[in-house]
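S.K.: Sequence plus predicted model, see below.
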Amino acid sequence: MHGPFFRGGRKKPMGEINVVPFIDVMLVLLVIFMITAPMLTQGVQVDLPQVTSEPIEDTENQEPVIVSVDRDGQYFISLGDEETPVTLEDISGQIMAILERRPGTQVLVRGDRNVSYGQVVGLMSTLQTAGVANVGLISEPPTGEG
């Protein structure tokens, strides 16, 4: 009986690669990354205010300097993956040093919603004396409609 898969008695080597093990490995890696990605968020735990606003355009492709104020009123400077706790008095010197090395670097402020308005304004005033012309404020979009 000669069916469509009959090759005349000789078996030729199959030139196809079995991709099923590759797919299995990729699915396992996908699950691992989906589980671990939320754990990789770094930074100070700040409960940001929720407002509707337009995002800031990134004109220079430089990573911004983020100055954070947590709910306890402690200050942190984040530049890339580095995050260092600082006092309000030290912020001016550190920001001036960063702006000397990388002029035009964008400076953003992350303030916890439970921090007093006075602390955020004091921080912005300190940044202004350090030579920062424009300070951006980081917020989160509202979670619910209405």
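M.R.: Received, thanks.
S.K.: Could you use CA atoms for every contact and neighbour count after this?
M.R.: OK.
S.K.: buried sites along stretch 136-143?
M.R.: L137, I138, S139 (16 or more other CA atoms under 10 Å).
S.K.: how long is that stretch end to end?
M.R.: With CA to CA, to the nearest Å as the measure, the first residue of stretch 136-143 is 21 Å from its last.
S.K.: Tell me how many other residues crowd P21.
M.R.: By the measure other CA atoms under 10 Å, the count of residues near P21 is 9.
S.K.: ok, back up a step: which one of the buried residues of stretch 136-143 sits closest to R110?
M.R.: Of all the buried residues of stretch 136-143, I138 has the smallest distance to R110: 5.2 Å, by CA to CA.
S.K.: In this structure the closest one contacts V107, no?
M.R.: No. In this structure, I138 sits apart from V107 without contact. The criterion is CA atoms under 8 Å, and the distance is 10.3 Å.
S.K.: Put this next to the previous one:
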Amino acid sequence: MAFGGFNQGGGQAPMSEINMVPLIDVMLVLLIVFMITAPLLTHGVKIDLPTASSAPNQEKPETVALAIDASGQLFWNDQPLADSELDARLAVAAQQEPQPELHLRADRDTRYQKIAEVMSAARAAGVQKLGFITVPAQ
């Protein structure tokens, strides 16, 4: 690599190239070192582990669909439900093992106060899982 040119005029700019040869040499030395030492680091110890023959039985909890229409009427699994019976049904559901999931569906025009009362009653009864069911926009 020549650093000079044939014309001896002034105003030569400094060289702005990076010399890659030393970097490549270092990389190749490191590659060889890692190739030699890597097999030495992968030693294993043989251990006889016990095998499990049974899998845990996971029961899926039942779901209770609690619907509220626009007028505030309650429906427990699509069966009409009086407001006075709600607390008793929620208490029975909360005592079951595993506890069922309560899916709450409300009409678009349902007052939020009614939804909040149902959620409060579920919490007071001890229901742990409460989900909202919505219909996606079409």
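M.R.: Great, that's in hand. Being a predicted model, the structure only gives us computed values, none of them experimental.
S.K.: before we move on, back to that, looking at the buried residues of stretch 136-143 of structure 1, which are in helices?
M.R.: Residues from the buried residues of stretch 136-143 of structure 1 lying in helices, with DSSP state H as the criterion: none.
S.K.: Looking at these, which are in strands?
M.R.: Among those, the residues falling in strands (DSSP state E) are L137.
S.K.: okay, the helix ranked longest in structure 1 sits on what stretch of structure 2?
M.R.: In terms of residue count, the longest helix belonging to structure 1 (DSSP H) is helix 20-36. No residues of structure 2 are matched to helix 20-36 of structure 1 when aligned by TM-score structural alignment.
S.K.: And the next helix or strand after that helix against structure 2, how far off on average?
M.R.: If you walk from helix 20-36 of structure 1 toward the C-terminus, the next helix or strand you reach (DSSP states H and E) is strand 65-69. Here the mean offset of strand 65-69 of structure 1 against structure 2 after fitting is 0.7 Å, by mean CA distance after the TM-score superposition for structure 1.
S.K.: Tell me which other helices or strands strand 65-69 of structure 1 touches.
M.R.: Secondary-structure packing of strand 65-69 of structure 1 (3 or more CA pairs under 8 Å, 6 or more residues apart in numbering; DSSP states H and E): strand 75-79, strand 107-111.
S.K.: Run through who's touching that strand.
M.R.: Taking contacts as CA atoms under 8 Å, 6 or more residues apart in numbering, the residues outside strand 65-69 of structure 1 that touch it are 44, 46, 75-80, 105-112, 115, 120.
S.K.: Next one: the equivalent of G131 of structure 1 over in structure 2 from E101 of structure 2, what distance?
M.R.: Applying TM-score structural alignment, one finds that G131 of structure 1 aligns to G126 in structure 2. Noted for G126 of structure 2: a distance of 12 Å to E101 of structure 2, by CA to CA.
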